[in-house]
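# Need a 3D model of the sequence below.
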Amino acid sequence: MNCMIKNFLITNILSKNNLSSSIRQLYGRASIGLEDYEKNRQKFTLPNNFREKMIINTQDNNNNRIIFSEDLKLIIHVAQSEDLILVENMMKKFNKQNQYLRFGSYNFGPVVMRMYHYLNRPEEALKIYYDEQLEGFFDQLSSVIILMDLLYENKKYSDIIELYKTFRNKQLSFGKYPKSIMVLIFASCYKLNTAEIFDYAMNIWKEMNDIGLKPLRRITCYIAALALNQNSPHIAIELITTISNHHSVLIRSLKVLAYCAMGRIQDALPILTSVLTYDVPNAVKQIFPQDVIESVKNSIEKYGDRMVKLDFIRIEKQLKEQGYIKNESLDDLLSSEIIIASAINKPRSILKAAFNNDEKNGIRYKTLLRPGLSEIV
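Below is the predicted model:
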């Protein structure tokens, strides 16, 4: 292995060891309706003997007993972990009942998944999603997003990939590549960081491009970072060139790291200096994460060219003095929450369609991107 690449991999800031220390959900709580769900829980109170009554109603020998929509809605909004078996039995009986007994357009799938997310019960949520007795119960795009986000928060990245393989075989109206789900898929591939998952991610990325679906910038950044981790900086460079805006924090940082990994230090340095002359009114300050700069420094030490080293010392000094180096990691940026909130003018949302089109509960979400996040998504 080339010494430069070997050294880069040893000090790689996107290494798997660093990835395992990051624990967070990808979509903010408001984005997937958890904040509203928590507020709604405060409005519900169980009548006396409600649990006992529902246990009786769900028994096999009580086929004449009915689980009404309001019964199910109530238990979902008050459930604790010890109630999950009862909730499961109520859902199954509700789903089994004659369709003519259901009125209105309330979709339980997303709310049930919020319940599991709120209680942090990923195994139970995944089990119920696959349950054949609840076929079609969770066929809303938002149900899948909420479940995947719960799995992501609990580092169950392989489960997310397997869930997607099942999901894409279903003939659902929103197709095989909804952007909000693909972000979670590629984020999971990035976290798994294996040669096999790299091949899988590349195939999916190519499929999307072949049918004319341009992946979000965040998606391309995930797979470019994964390419770096899998000793393929040349692929990372090719992926990055498909993105039109190269002024993003992630794009510049990944490009710098890829050039360093290939031993092309003199191609990396102009990218560092470009932020010093990038002048756009009201634009977010063009920064580099501290660990990217440290990685460049390590590569230059290995490179062994005195003049290049002096150039870098000068550039680093300017970047520090003018506030272009931020004390956070590139992995922090790649793992940044996508925050959605209501009441913002002219929103830009990758979840808007998911929550506007399939819940039918009067909930509307609009995007409020954290400062700097707009150039990551």
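
# Every contact and neighbour count from this point should use C-alpha atoms.
Fine.

# Any idea how far the one helix or strand residue 75 maps to is from the middle of the chain?
Secondary structure assigned from DSSP states H and E places residue 75 in helix 69-78. Mean C-alpha position of helix 69-78 versus that of the full chain (C-alpha atoms, centre = their mean, to the nearest Å) differs by 29 Å.

# Other residues contacting whichever helix or strand comes after that helix?
Next helix or strand after helix 69-78 toward the C-terminus (DSSP H and E): helix 84-96. With C-alpha atoms under 8 Å, 6 or more residues apart in numbering as the test, helix 84-96 has contacts from 54-55, 58, 66-69, 72, 75-76, 79, 128, 133-134, 137.

# try 6 Å this time
By C-alpha atoms under 6 Å, 6 or more residues apart in numbering, the residues outside helix 84-96 that reach it are residue 67.

# Packing partners of the helix or strand that comes right after that helix?
Remark: after helix 84-96, the chain's next helix or strand is helix 108-119, criterion DSSP H and E. Judged by 3 or more C-alpha pairs under 6 Å, 6 or more residues apart in numbering; DSSP states H and E, helix 108-119 is in contact with helix 141-153.

# For the comparison step, fold the sequence that follows:
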Amino acid sequence: MAVASWRSNRALLETVQRSATSGVLLGFRPGCCRWALGGKRYLLTDDIMKLEEFQKAKVAVSYRLNGKKEIYFKDIEEKMKKKGLILKEELKTLLHLCETQDDMELARSAIYRYHAENRNISLGEYKFGPLFIRLCYELNLEQSAVELIKDQHLHGFFSDGTSFNILMNILFIKGNYEGALEILLEMKNQGIKFNKDTYILAFAICYKLNNVNSFNTCMTLLDEAMIKAEILTRRASSFAIALALKQNQVAKARYIYSQIMNPDSKACNNLNILIHAHSDMLKGALKILEESTEKINSSFVKKQEFSEEVLTTVKEKLDGHPALQARFKEICDKLRASGQVIPQTVDAILCVIPQGRKPHIFSFNKRQTSRRTLQSLKLSLVAE
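Next up is the predicted model:
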């Protein structure tokens, strides 16, 4: 039995190592979709989600224990019954071994015990929050993550923004925007510092909810960020602009756009046209579109692309202006001829799958042996 388990783990480890060379891990494709079966967009980059690294670590832990998971779980259960201390490495191993909902019940109990024993030792300590949230993501148990992250008895266990960001991202993927907003407000109530990814998630969630309350929440967060002199990313601002336009707050959308330092992106270009159209600045919208057709001959200028949806909005606004309609038709013909009209909606452009900041490149010149042991580095993941 142990030999069969060892061979199974060895085969799985080798699969992971082969997958790493092509950037594919057990159905996960960086820059594509969550799992091969998921096919849904998300907002955080691969180097924040770290699903691939998490999967590799799980395989390595399983390999190291060599099929003794059940024994390990029983040892932890006995230790908890005897009120023994749960050590950091023990909890890490336990979380990496979880594969089912039943496993997670023991993990939850261990987390409560560990936090009760270590609630006052946080400085420089390992952050378990992101690990637990990634585990819930893998097992489709995001409700467990929601319950624990909101539990007052565990305040301090999820002391990092990454845990909240990943959980909001999970809920966003699943279309649970109300739940994601609750986590955002919980993060704020717990005094967890927002980073640039938090603002992207916050404004995207409010944009998806698209109601008066979410608009007010978005604007409040935006005002607070400006007061604190926070630098908002272009992407975060784009969601806020789109929400303002959906709520018919054109002046607010125009103001937010004016604060973007470098609005040279597909989303910003399309939102700028919409701002002009909804502000009845139709000549300005046509001028921007026309200028974009004149820039395509330069190899130094990126070709601007416009959504069919945006052009349709402009066309509708031009109703009753025959001279401008004729000019618009000529411009559209040029845009189509140069391949500058795209079928994606504004929503699709805003929620485009982000590329990770770390390129998934395998170096064939990379050192393959350990300087210390002179053995292959392929098993270093297991050994460590």
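
# still on that earlier bit, which positions within the helix holding residue 75 of the first structure qualify as buried?
Using 16 or more other C-alpha atoms under 10 Å as the burial criterion, the residues of helix 69-78 of the first structure that qualify are 69, 72, 73, 74, 75, 76, 77, 78.

# What span of the second structure is it aligned with?
Using TM-score structural alignment, the residues of the second structure aligned to helix 69-78 of the first structure are 88-97.

# That stretch against the first structure, how far on average?
Mean deviation of stretch 88-97 of the second structure from its aligned counterpart in the first structure after superposition (mean C-alpha distance after the TM-score superposition for the first structure): 2.0 Å.

# In the first structure, what sits opposite residue 316 of the second structure in the alignment?
Counting by TM-score structural alignment, residue 316 of the second structure corresponds to residue 298 in the first structure.

# And for that match, the neighbour number?
Residues within reach of residue 298 of the first structure, counting by other C-alpha atoms under 10 Å, total 16.

# How far off centre is the host helix or strand of it?
If you go by DSSP H and E, residue 298 of the first structure is part of helix 290-303. Distance, stretch centre to chain centre, for helix 290-303 of the first structure: 29 Å (C-alpha atoms, centre = their mean).

# Stretch 294-307 of the first structure now?
On the basis of C-alpha atoms, centre = their mean, stretch 294-307 of the first structure sits 34 Å off its chain's mean C-alpha point.

# now stretch 62-75 of the first structure
35 Å.

# can you list contacts of it?
57, 94.

# Ok, stretch 47-60 of the first structure next?
So stretch 47-60 of the first structure is in contact with residue 65, going by C-alpha under 6 Å, 6+ apart.

# Not counting residues beside it along the chain, what's closest to the equivalent of residue 293 of the second structure over in the first structure?
Under the alignment (TM-score structural alignment), residue 293 of the second structure pairs with residue 276 of the first structure. Using C-alpha to C-alpha, 6 or more residues apart in numbering and skipping residues adjacent in sequence, the residue nearest residue 276 of the first structure is residue 319, 7.5 Å away.

# ok so that neighbour is a helix residue?
Yes: membership of residue 319 of the first structure in a helix is supported by DSSP: H, G, I helix; E, B strand; the rest coil.

# Could you check which residue of the second structure pairs with it?
Residue 319 of the first structure maps onto residue 335 in the second structure when the alignment is built from TM-score structural alignment.

# Residue 208 of the first structure too?
In the second structure, residue 208 of the first structure lines up with residue 225, judged by TM-score structural alignment.

# I am finished for the moment; much appreciated.
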